[in-house]
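*Asks:* Sequence unavailable; structure follows:
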């Protein structure tokens, strides 16, 4: 069994390979990208990308997570997208990052729409939610564009780079997706 490849919406979502590790370290570790995410470190340590990529298949086989590379139709790596799965409860958490040089080009929205489709149609999820740091307005815009509804704010819920940050949560239900 292997991770799926999902195409459509002008993007290709496919498994990472170890040959992607240097770009992952460069793109995710970019200070502009790292400061917009809750768990991506800056600087991005050597060897972390390789370990992260190596864990993807195991987490998928354990039905805990599906992480895919966001690629252009030509195959260029743009970023990453994942669903943190809770299949017994029929929900997942959507997460993503996009390389800074690809910001504002619609890749995140298109990739999110495609993996949401997969979550509802292939995994039979009932709910997909996503969270962003309070200051990451662009991520909130993506969540709205894919049909998610803002559920609320967890005030000063996490610390990023030594600063307390709000977490803003959005979600979409299967019934809302089917209407969209």
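*Replies:* Looks like it came in fine. Quantities reported herein were computed from a predicted structural model and do not represent experimental measurements.
*Asks:* drop to CA atoms for contacts and neighbour counts, all remaining ones
*Replies:* Fine.
*Asks:* So for stretch 143-158, what gets flagged as buried?
*Replies:* Buried positions in stretch 143-158, judged by neighbour count with 16 or more other C-alpha atoms under 10 Å: 143-144, 146-150, 153.
*Asks:* Including secondary structure, could those go into a markdown table?
*Replies:* Converted to a markdown table, these look like this (DSSP: H, G, I helix; E, B strand; the rest coil):
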| residue | secondary structure |
| --- | --- |
| 143 | helix |
| 144 | helix |
| 146 | coil |
| 147 | coil |
| 148 | coil |
| 149 | strand |
| 150 | strand |
| 153 | strand |
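*Asks:* Got another one to weigh against that:
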């Protein structure tokens, strides 16, 4: 069995799921869910259709020692759920800040998984940040609700490029001081 080194990335436990570092064995489920247009079109960085090797390269970056982000799988196996129900990331910014990003597989939408994951990540504050930020697409009010449920405050409007939509998408930006 191949050993996998995880650098300073804790498992964050909740009652019904764990946020845990990615494993190479997550490839199939992540590919299946990230390949869904409904998921890809609500992220900035997942292309659709999903080119071969994209998720394998992402997992390799997420497990790398010199990465600039941490990624956790939303793993429900401890309560009989799937090993990957979605992903949540913290991307390092300057001035001891990070940006939260997440997606949840459509099968787990409307189950409070995203809200509970963001809240668990904020509560754990694994990078000991002073503040966290998040950007959501304006046509995805469910993600905006996730951020406000976790105590994030609306900062303003902007736009960002979405690979799956091949264009700029209006966004709302949120912040939370920790």
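*Replies:* Done, it's in. Just so it is clear, the structure is predicted and the values come from calculations on it, not from any experiment.
*Asks:* Which residue in structure 2 aligns with residue 56 of structure 1?
*Replies:* Correspondence of residue 56 of structure 1 to structure 2, assessed by TM-score structural alignment: residue 62.
*Asks:* and its match, that one's in a strand?
*Replies:* No: counting by three-state DSSP, residue 62 of structure 2 falls outside a strand, being helix.
*Asks:* Against residue 144 of structure 2, how distant is it?
*Replies:* Residue 62 of structure 2 is 25 Å from residue 144 of structure 2, where distance means C-alpha to C-alpha, to the nearest Å.
*Asks:* Repeat that for residue 30 of structure 2.
*Replies:* Counting by C-alpha to C-alpha - residue 30 of structure 2 and residue 144 of structure 2 are separated by 23 Å.
*Asks:* ditto for residue 56 of structure 2
*Replies:* For residue 56 of structure 2, the distance to residue 144 of structure 2 - C-alpha to C-alpha - is 29 Å.
*Asks:* again with residue 65 of structure 2
*Replies:* Taken as C-alpha to C-alpha, the span from residue 65 of structure 2 to residue 144 of structure 2 is 32 Å.
*Asks:* roughly how far out does the helix or strand harbouring residue 178 of structure 1 sit from the chain middle?
*Replies:* Applying DSSP states H and E as the criterion places residue 178 of structure 1 in helix 174-179. With C-alpha atoms, centre = their mean, to the nearest Å as the basis, helix 174-179 of structure 1 stands 20 Å off its chain's centre.
*Asks:* List the buried residues for it?
*Replies:* Buried-residue list, helix 174-179 of structure 1, by 16+ other C-alpha under 10 Å: 174, 177.
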